[in-house]
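Visitor: Sequence and predicted structure below; questions after.
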Amino acid sequence: MEIRELAGRLGVVPTKRLGQNFVHDPNTVRRIVAAADLSEADVVLEVGPGLGSLTLGLLPAARHVHAVEIDPVLAGALPATAVRHAGPAADRLRVHRADALRIAAADLDPAPTALVANLPYNVAVPVVLHLLAELPTLRRGLVMVQKEVADRLVAGPGSRVYGVPSVKLAWYATARAAGRVPPNVFWPVPNVDSGLVAFTRHDPPRGGVPRERVFAVIDAAFAQRRKTLRAALAGWAGGPDRAAAALVAAGVDPTARGESLTVEQFAAIAASAPAGASGAQ
């Protein structure tokens, strides 16, 4: 499929506002589909299918594909593209003209089991975290994002790029880097490399602390990442002494910084939250 020809026929001009960079290289599509390791029973959720190059690769590999596209022209054209190029597998496609940040489980039937997507650069992290929160049936995924974002998503404690995206993704899943993607496989060509991130869902940290409480601690810890946790969590806890007490109760050194903690340690801090701490219930 020649995406420039299709774009011209549809009058589509890629926009930075929607983060549109369309994959045109068939080898890259095959690489993504292979790395996603789909089975014939999988129901795939694709966000931002654009002109459909990745969609066409996914259709023969899965039982069903939900394609969520915010652009009305692209959403309207995708079914015909599938019929033209995917043959009988086109029946496996359902296109949702919607904002992925507003998708809920009730919108998707059958329930998706895997997320495979070339995500718009400007919303990649919030989309991944939103979908993992809203769709408990998502067991794994493979997403293509800006390389810098990929590095943050898979970073571990102690890394200089470890931060809020790293820890929040770790709440839901185990993530790993799955390869680099050069700019020349996209149209228009971005000025940065992309990276593949693979993840597999796991149970949240033990202790039964609500996610919202843990995420409030994570946000506070990294809002002032150069500060010690005693200082960074003062606003959350209601003062530095109360923050220190919660940290000690969780077995965390009050002079440590957020970038050194695992998601399990953040959960332990949330569990030790003093009465009245932000996000406590």
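Guide: It's in.

Visitor: Please count neighbours and contacts with C-alpha atoms only from this point.
Guide: Noted.

Visitor: Pretty sure Ser272 sits against Ala246.
Guide: Yes: here Ser272 lies in contact with Ala246, judged by Cα atoms under 8 Å, at a distance of 5.1 Å.

Visitor: of the two, who's got more company?
Guide: Higher neighbour count among Ser272 and Ala246: Ala246, with 23 against 20, using other Cα atoms under 10 Å.

Visitor: Would you tell me what the next helix or strand after the helix or strand encompassing the more buried one is?
Guide: Following DSSP states H and E, one finds Ala246 within helix 240-249. Downstream of helix 240-249, the next assigned helix or strand under DSSP H and E is helix 263-271.

Visitor: Give me the neighbour count for Val189.
Guide: 14.

Visitor: Within the helices and strands, which one has the most centrally placed residue in the chain?
Guide: Closest to where the C-alpha atoms of the chain average out (Cα atoms, centre = their mean) is Val128, at 2.2 Å. For Val128, the host element (DSSP H and E) is helix 124-134.

Visitor: Take this one as well and set it beside the first:
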Amino acid sequence: MAQLLGPADIRRLAAELDISPTKKLGQNFVHDPNSVRRIVAAADVGNQDHVLEVGPGLGSLTLGLLGAVDCLSAVEIDPRLASRLTETVTDYAPEFISRLRVINKDALHLESGDLSPTAVVANLPYNVAVPVLLHVLATFPTIRRVLVMVQAEVADRLAAQPGSKIYGVPSVKASYYGQVRRAGSIGKNIFWPAPNVDSGLVRIDCYRKDEAPWEISTAQRSQLFPLIDAAFAQRRKTLRAALTGFFGSGAAAEEALKLAGIDPKERGEKLTVADFIRLAEVSK
């Protein structure tokens, strides 16, 4: 079992590296070992998993994960944090150092050839949480499970269901990859510095290629996400009006919606991802 970082450890490491957490990089460091254990347990990962951790920071969650999995790739944009992480693991959990790979890179620039993770477990930087999540899901089809900590409001939106006022682009796109649900709430006081908002855990159980409840062609896939963006760009408008630009005219939008079995007077927030996939089929 790895020794986990407490408040004194976090402050000592930050002082050593002359790091002042910044909003620009979305840095809030977890300093509560019990919360780390809770997150690792909720992730439901094991020895067979290759976990991708985005934004490991000073290594709080990294140490917890290394005791549970055989392979962990930690992607850190800050070169100071990336360079210190291996040393931290050597200090606190030397028996697990062979399990760790540190990648000093912007997670939004990860490419499919970089690694083949089976799970994502991370305290995502708040300012880029949704773009990073969607990027890694699109880039690594090997991912089977996601457990991420994000701002509570973002967690609610990711897990929102059709018809909800907060259901939108993140909700639909996340549900394309798998079953999304809230997996818990996290208070402010487990972080240093404490953020101004609470956090939430989101779990996604990703569909395997042969298990998704729909079939989608390459042509449909190229249309799907732009179509979702267009439907919610003017969410108060009917789909006929919102999709006029996408289809070229209101009449063309109405025809496509009817072909997909969707009421042109409906709004985007009422559609499931399956509805959008049908619409992408007639728009390709």
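Guide: Structure's in. What do you need? All values derive from a computational prediction rather than experimental measurement.

Visitor: picking up where we left off before, what is the equivalent residue in the second structure for the residue nearest to the centre of the first structure?
Guide: Using TM-score structural alignment as the criterion, the counterpart of Val128 of the first structure in the second structure is Leu133.

Visitor: for Thr137 of the first structure, same thing?
Guide: So, by TM-score structural alignment, Thr137 of the first structure is matched to Thr142.

Visitor: Identify the residues contacting the residue nearest to that match when sequence neighbours are not counted.
Guide: Leaving aside its chain neighbours, Thr142 of the second structure sits nearest to Thr118 (5.3 Å; criterion: Cα to Cα, 6 or more residues apart in numbering). Shown in contact with Thr118 of the second structure (Cα atoms under 8 Å, 6 or more residues apart in numbering): 49-52, 142-145.

Visitor: now the helices for the second structure?
Guide: 7-16, 33-43, 60-66, 79-92, 129-139, 152-159, 169-177, 218-233, 239-242, 244-247, 250-259, 273-283 (DSSP state H).

Visitor: most tightly surrounded among the ones you listed?
Guide: helix 60-66 (a mean of 27; mean count of other Cα atoms under 10 Å).

Visitor: Mean distance of it to its aligned residues in the first structure, please.
Guide: With mean Cα distance after the TM-score superposition for the first structure, helix 60-66 of the second structure departs from the first structure by a mean of 0.3 Å once superposed.

Visitor: and if you look at stretch 169-179 of the second structure?
Guide: Averaged out, stretch 169-179 of the second structure is 0.7 Å away (mean Cα distance after the TM-score superposition for the first structure).

Visitor: give me the stretch of the first structure that that stretch matches.
Guide: Using TM-score structural alignment, stretch 169-179 of the second structure pairs with 164-174 in the first structure.

Visitor: just how off-centre is that stretch within its chain?
Guide: 10 Å (Cα atoms, centre = their mean, to the nearest Å).

Visitor: Where in the second structure does stretch 231-251 of the first structure fall?
Guide: Using TM-score structural alignment, stretch 231-251 of the first structure pairs with 241-261 in the second structure.

Visitor: which residues sit against the matching stretch?
Guide: 227, 230-235, 239-240, 263-264, 275, 278-279, 282-283.

Visitor: what about the counterpart of Pro14 of the first structure in the second structure, neighbour count?
Guide: Using TM-score structural alignment, the equivalent of Pro14 of the first structure in the second structure is Pro21. Counted by other Cα under 10 Å, the residues lying close to Pro21 of the second structure total 15.

Visitor: give the contact list for Pro21 of the second structure.
Guide: Contacts of Pro21 of the second structure by Cα under 8 Å, 6+ apart are 27-28, 193.

Visitor: If you map those onto the first structure, which are still there?
Guide: Here is what carries over to the first structure from the contacts of Pro21 of the second structure, by both residues aligned by TM-score structural alignment, their matches' Cα atoms under 8 Å: 27-28, 193.

Visitor: Looking at those, which is nearest Gln220 of the second structure?
Guide: Distance to Gln220 of the second structure across those (Cα to Cα) is lowest for Gln27, with 37.2 Å.

Visitor: For Leu58 of the second structure, see how far away that closest one is.
Guide: 10 Å (Cα to Cα, to the nearest Å).

Visitor: and the residue mapped onto Val73 of the first structure from the second structure, what does it touch?
Guide: Using TM-score structural alignment, the partner of Val73 of the first structure in the second structure is Arg80. Listed by Cα under 8 Å, 6+ apart, the contact partners of Arg80 of the second structure are Leu17.

Visitor: that older thread, can you give me the angle the helix holding Ala246 of the first structure makes with helix 263-271?
Guide: 130 degrees (axes from the mean of the first three to the mean of the last three Cα atoms, to 10 degrees).

Visitor: mean per-residue distance, helix 240-249 of the first structure to the second structure?
Guide: Mean deviation for helix 240-249 of the first structure: 0.4 Å (mean Cα distance after the TM-score superposition for the first structure).

Visitor: in the first structure, what residue sits furthest out from the centroid?
Guide: Asp241 (35.8 Å).

Visitor: burial count for Asn127 of the second structure?
Guide: Neighbour tally, Asn127 of the second structure, other Cα under 10 Å: 15.

Visitor: How much space separates it from Gln48 of the second structure?
Guide: Following Cα to Cα, the distance that separates Asn127 of the second structure from Gln48 of the second structure is 31 Å.

Visitor: Equivalent analysis for Val121 of the second structure, please.
Guide: 14 Å.

Visitor: With Leu224 of the second structure instead?
Guide: 33 Å.

Visitor: Equivalent analysis for Val146 of the second structure, please.
Guide: From Val146 of the second structure across to Gln48 of the second structure, the span is 15 Å (Cα to Cα).

Visitor: So for those two, which sits in the more crowded spot?
Guide: Using other Cα under 10 Å as the criterion, Val146 of the second structure and Gln48 rank with Val146 on top: 26 against 11.

Visitor: Please give me every residue in contact with the more buried one.
Guide: Per Cα under 8 Å, 6+ apart, neighbours of Val146 of the second structure: 43, 119-121, 202-206.

Visitor: quick one: which of those residues is nearest Lys165 of the second structure?
Guide: For the contacts of Val146 of the second structure, with Lys165 of the second structure as the reference and Cα to Cα as the criterion, the closest is Val202, at 18.7 Å.

Visitor: Could you report the neighbour count for that closest one?
Guide: 24.

Visitor: Asn47 of the second structure too?
Guide: Asn47 of the second structure - counted by other Cα under 10 Å - has 12 other residues nearby.

Visitor: Cool, thanks, talk later.
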